[in-house]
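>>> got a predicted structure plus its sequence, pasted below:
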Amino acid sequence: MDKADIQKAEKYYVRHLKEVILPFWIPDCIDRKFGGYLNCYDNTGKELLSYNKFTWSQGRFLWVFSELSMCEDSVVTKEEKEVFLEYAKIGVDFLSEHVFLNESKVCTYLMDREGNPIPADESGILSSSIYADFFVAAGFAKYADAAKDYKIFELAEKMYQSIRKRIEQGTYLTLPYPIPEGLRMHGIPMIFLNLSTEMYVSAAGLGLKNDVYSRDMQMFYTDILTNFVDQKHVLREMITTDNCQVDNYFGEYCNPGHTMEDIWFILKAAHYLGDRSVLPLCTEILKNVYKIGWDKDYGGFRLFVHHDGGVPHGKSAGLEKEPMFRQIEENHNNKLWWPHSEALYSFLLAYFQSGDEELLAIYREVFDYTFKLFPNPDSSVGEWIQIRQRDGRPDDKVVALPVKDPYHITRNLILIIQLLNEQAHKADFEGEEENFADKKIR
């Protein structure tokens, strides 16, 4: 991409963020009466179905508004930044007051509108997913950096320590998809990598030591690349607890969206640490997930695929009652909004880091498909249609949580804008260097 292409793309993404995505959420998502955010919309985005508040979406909203308050002046005005930080403070106050179940900073999974913890299913368990804790801690870390709030960073640190302890002890749950006995799920080191990177960046922004987080970042991405990536450079979602591949249905499926999201987690973490050694493997993983995950008949990434491509399959005796098995069987052919927003950023970031033109070509193919299929055709509503059938028709399903989540699209648009802005400045700098060298020669 030359400088003109970069600047054109940046303007497109800024316009899409500010004219298509944010107007859907603002101000209706802000619960002025009780605090926190509202997002239990139907898939069309037209109807709010519930006032319940899922904790991991609350943490994600907090991250988004905190990050928006830190965007470049060319993207967000000073007045808009102040408003976004105010919206983030609403989330901080609500979560700080309502989300914790005990002194160990364990989070409830679900709350009613007022913030009272409520069970998500018949088990009656309130702390039914540690992913909720991950997203709240990441939101707190981002807010702490944005607002220069050291007390909130201390709270994020306490959560980080609590999460680490529970994972080491195995005393945690992962609703709505429990981890089958004897297996490890890629999602745990993946999201822990993201959180440790958020903590690292926030600590640096606050002038605090972050060597603990830098060690964790390297540990998590080394674990992922060493244990979850197979000999063909395909990232598997489940392995055994002693880090071996699994010869059954769960061991043979892949989640292209998770792969692409995690690759940019790894590339960013490694970049902060000055580690370029992972780049060749990461680019190969991306190319392979495109080969096995991209639908050659209709375009787009399937939600789940076999590690060789196509429909997930493998030995399934005894696995049929597992929620994850049913999720894969019922939804593998669907095309969801979030893997495609993750793909846009992951392939573009890997292209700029590596200069590999094949990655740029894939990015452009993903771009064409994504912006043809997902932005809501009803401009009076805006945002994106969340779920499509394999052939591109809208599909009215609940996948994971019964919410319309603001996180993936908004986060990736912000990150893409930042990346393109950096590349434009880099092109300017390189142009100045060339002019200076030319003058010296003359």
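Looks like it came in fine. Residues are numbered from 1 along each chain as shown.
>>> when you work out contacts or count neighbours from here on, use the C-alpha atoms and nothing else.
Noted.
>>> list the buried residues in the helix or strand harbouring residue 192.
Assessed by DSSP states H and E, residue 192 sits inside helix 187-205. Neighbour-count burial for helix 187-205, counted by 16 or more other Cα atoms under 10 Å, picks out 187-203.
>>> for that helix, give me every contacting residue.
Under the criterion Cα atoms under 8 Å, 6 or more residues apart in numbering, residues 131, 134-135, 137-138, 141-142, 144-145, 153, 156-157, 209-211, 213-214, 216-217, 220-221, 223-224, 237, 258, 262, 265-266, 269 lie in contact with helix 187-205.
>>> which helix or strand lies directly C-terminal to it?
Moving toward the C-terminus from helix 187-205, the next helix or strand (DSSP H and E) is helix 211-223.
>>> who are the packing partners of that following helix?
helix 187-205, helix 256-272 (3 or more Cα pairs under 8 Å, 6 or more residues apart in numbering; DSSP states H and E).
>>> let's see it at 7 Å
Applying 3 or more Cα pairs under 7 Å, 6 or more residues apart in numbering; DSSP states H and E, we find helix 211-223 packed against helix 187-205.
>>> next, the angle from the helix it packs on to helix 211-223.
150 degrees (axes from the mean of the first three to the mean of the last three Cα atoms, to 10 degrees).
>>> here comes the other one, which I'd like you to weigh against the first:
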Amino acid sequence: MAAILKQYHKRIQTELDRVVDFWLKYSPDEQHGGFFTCIGKDGKIYDELKYVWLQGRQVWMYCRLYRTMERFHRPEILEAAKSGGAFLQKFAKVQPSTGQKKCAFCLTRDGRALKVQRTIFSECFYVMAMDELARVTEDPAMQADAESMMDQLVHWVRNDSSGLGRPKLPGDQPVNSMAVPMMLLCLVDQLTEGRKELKGKYRELGDWCVKQILQHVQRDGKAILENVSPNGEELPGCQGRLQNPGHALEAGWFLLQYAKAQGDKELQKVAVEKFMEVPFLTGWDKKHGGLFYFLDVDGHCPTQLEWNMKLWWPHCEALISYLMAYEHFRDPAMLNRFAQIYDYTFTHFSDEENGEWFGYLSQHGEVVLDFKGGPFKGFFHVPRCLYMCEKMLDHLLATAESSK
């Protein structure tokens, strides 16, 4: 067992180094600050637009690597993170007609707001970036900025969403979209790490997020649906039947991580049996391998044109999920799942020639979009996956060595 874990560890460590080097080489904007994220397969910049959520993700990732992994404790990584953080603080927040500050979705290269979305995700990754950068720089004002934006997010989600600029239309029914409580749970974990004074503040919010996520277990526990009603009931039509296997798997490790911290054994079990096994068994393409992007719970063809494609990020989340499940329960079946996903992922997504990963494959596993970064793919899912898997493998190998 230790031999195969060492093989995984070596490949994942090497891959993480290559991914970090790729983004450090091609992504920084030395003139205006922040990062280019629209990067071709060989590192060429094909669009200079800057997407706020990807800027935030990249700052967070650099800081997390710098803070927790000795080999990444390098001045160029810290400087890149500071550059991204300064760009975000200067340009990300806009003042929409509602009179409430929120973050833009997209900026020009020099920081002028181009597009604002009526969602919370730019703000979520602003919080992650500022909090992690505050930990590295020990800047209390930056931490306060993160907490202030978090308070705004919670207000929008739980009290009054009008600040998002979303008009209330007659046919607009309230929806519990799994992405929202998932992201807030992720932020609770981020803000409370090592901070006793904040654990109490966000404990109720964390429990609320878990309850909201658990409402997505439907059809007598045989399906995880992406959208349900605020009361946890199934919605009519395509929206109600939608399944996103990668998203459910990501929710699985979020829940397992939270359940471990709380000592909640029942939630640990639900995280694996419902949010990992159910989406994996329904979402894995038995003919061609890989995870489908979207599925319809009743077997209809999903309306999303990319439904049968294989995307990078669901496979990243599946790798984290099953290695975390194995690390916690030491069930060989969980390691077998990890191995199955690992073999597909590293065979199909990794670019041995130029570095980094392709993001978009056909159902048959062929690369159909060959850029390394775009409006939705940045320096986040791949390095976070590799980073977390390396950390877990470190622990597994250390435990194996100490038990000899």
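Yep, it's here. All of these numbers come straight from a predicted model, not from anything done at the bench.
>>> chain center to the helix holding residue 192 of structure 1, what's the gap?
The chain centre lies 12 Å from the centre of helix 187-205 of structure 1; the measure is Cα atoms, centre = their mean, to the nearest Å.
>>> not counting its neighbours along the chain, what's nearest residue 107 of structure 2?
Among residues not flanking residue 107 of structure 2 along the chain, residue 113 sits closest, at 4.6 Å (Cα to Cα, 6 or more residues apart in numbering).
>>> would you mind finding the match for that neighbour in structure 1?
In structure 1, the residue paired with residue 113 of structure 2 is residue 117, using TM-score structural alignment.
>>> what residue in structure 1 is paired with residue 320 of structure 2?
Residue pairing (TM-score structural alignment): residue 320 of structure 2 is matched to residue 345 of structure 1.
>>> what's the mean distance for the particular helix or strand that has that match in it versus structure 2?
In this structure, residue 345 of structure 1 is located in helix 337-354 according to DSSP H and E. Overlaying structure 2 shows helix 337-354 of structure 1 at a mean distance of 1.0 Å from the equivalent residues (mean Cα distance after the TM-score superposition for structure 1).
>>> can you give me how far that helix is from the chain middle?
12 Å.
>>> check stretch 51-67 of structure 2 too.
Put simply, stretch 51-67 of structure 2 sits 12 Å off its chain's centre (Cα atoms, centre = their mean).
>>> next, the mean deviation of it compared to structure 1.
Mean for stretch 51-67 of structure 2 is 0.6 Å (mean Cα distance after the TM-score superposition for structure 1).
>>> can you get me a residue count around the counterpart of residue 297 of structure 2 in structure 1?
Applying TM-score structural alignment, one finds that residue 297 of structure 2 aligns to residue 307 in structure 1. Other residues lying near residue 307 of structure 1 total 26 when counted by other Cα atoms under 10 Å.
>>> next: residue 262 of structure 2.
As a burial measure, residue 262 of structure 2 scores 11 neighbours (other Cα under 10 Å).
>>> that one corresponds to which position in structure 1?
When structure 1 is aligned by TM-score structural alignment, residue 262 of structure 2 is paired with residue 273.
>>> any idea how far residue 70 of structure 1 is from its match?
Using Cα to Cα, to the nearest Å, residue 273 of structure 1 is found at 22 Å from residue 70 of structure 1.
>>> ditto for residue 16 of structure 1
Residue 16 of structure 1 is 18 Å from residue 70 of structure 1, where distance means Cα to Cα.
>>> over to residue 55 of structure 1?
For residue 55 of structure 1, the distance to residue 70 of structure 1 (Cα to Cα) stands at 23 Å.
>>> which one's more surrounded, the two?
Using other Cα under 10 Å, the more surrounded residue of residue 55 of structure 1 and residue 70 is residue 55, with 26 against 20.
>>> for the equivalent of that one over in structure 2, list the residues it contacts.
When structure 2 is aligned by TM-score structural alignment, the residue opposite residue 55 of structure 1 is residue 52. Residue 52 of structure 2 sits next to 92, 104-106, 122 when contact means Cα atoms under 7 Å, 6 or more residues apart in numbering.
>>> among the residues you listed, name the ones in helices.
Residues of the contacts of residue 52 of structure 2 located in helices (DSSP state H): residue 122.
>>> just name the closest of the contacts of residue 52 of structure 2 to residue 404 of structure 2, please.
Comparing the contacts of residue 52 of structure 2 against residue 404 of structure 2 with Cα to Cα places residue 122 closest, at 47.6 Å.
>>> count of neighbours near that closest one?
Neighbours of residue 122 of structure 2 using other Cα under 10 Å come to 25.
>>> just the buried residues of the top helix by length along structure 2, please?
Ordering each helix of structure 2 by length in residues (DSSP H) puts helix 2-26 first. Residues of helix 2-26 of structure 2 classed as buried under the neighbour-count rule (16+ other Cα under 10 Å) are 8-9, 12-13, 15-20, 22-24, 26.
>>> can you give me the helices in structure 2?
2-26, 52-68, 75-91, 121-137, 140-158, 179-192, 196-214, 237-241, 245-262, 265-272, 278-283, 312-329, 332-348, 381-402.
>>> superposed on structure 1, what's the mean shift for the last one?
Compared with structure 1 after fitting, helix 381-402 of structure 2 has a mean deviation of 1.4 Å; criterion: mean Cα distance after the TM-score superposition for structure 1.
>>> can you give me the buried ones in that helix?
Buried residues in helix 381-402 of structure 2 (16+ other Cα under 10 Å): 381-390, 392-393, 396-397.
>>> and for stretch 44-62 of structure 1?
Buried positions in stretch 44-62 of structure 1, judged by neighbour count with 16+ other Cα under 10 Å: 44-45, 51-62.
>>> got it, and stretch 162-174 of structure 2?
For stretch 162-174 of structure 2, a neighbour-count test (16+ other Cα under 10 Å) marks 163-165 as buried.
>>> likewise for stretch 261-279 of structure 1?
Using 16+ other Cα under 10 Å as the test for burial, stretch 261-279 of structure 1 gives 261-270, 278-279.
>>> check the offset of it from the chain's centre.
In terms of Cα atoms, centre = their mean, the centre of stretch 261-279 of structure 1 is set 15 Å apart from its chain centre.
>>> give me the contacts around it.
Against stretch 261-279 of structure 1 from outside (Cα under 7 Å, 6+ apart): 190, 194, 197, 217, 221, 282, 342, 346.
>>> how much space separates the aligned partner of residue 383 of structure 2 in structure 1 from residue 18 of structure 1?
The pairwise alignment with structure 1 assigns residue 383 of structure 2 to residue 410, based on TM-score structural alignment. Distance, residue 410 of structure 1 to residue 18 of structure 1, using Cα to Cα: 10 Å.
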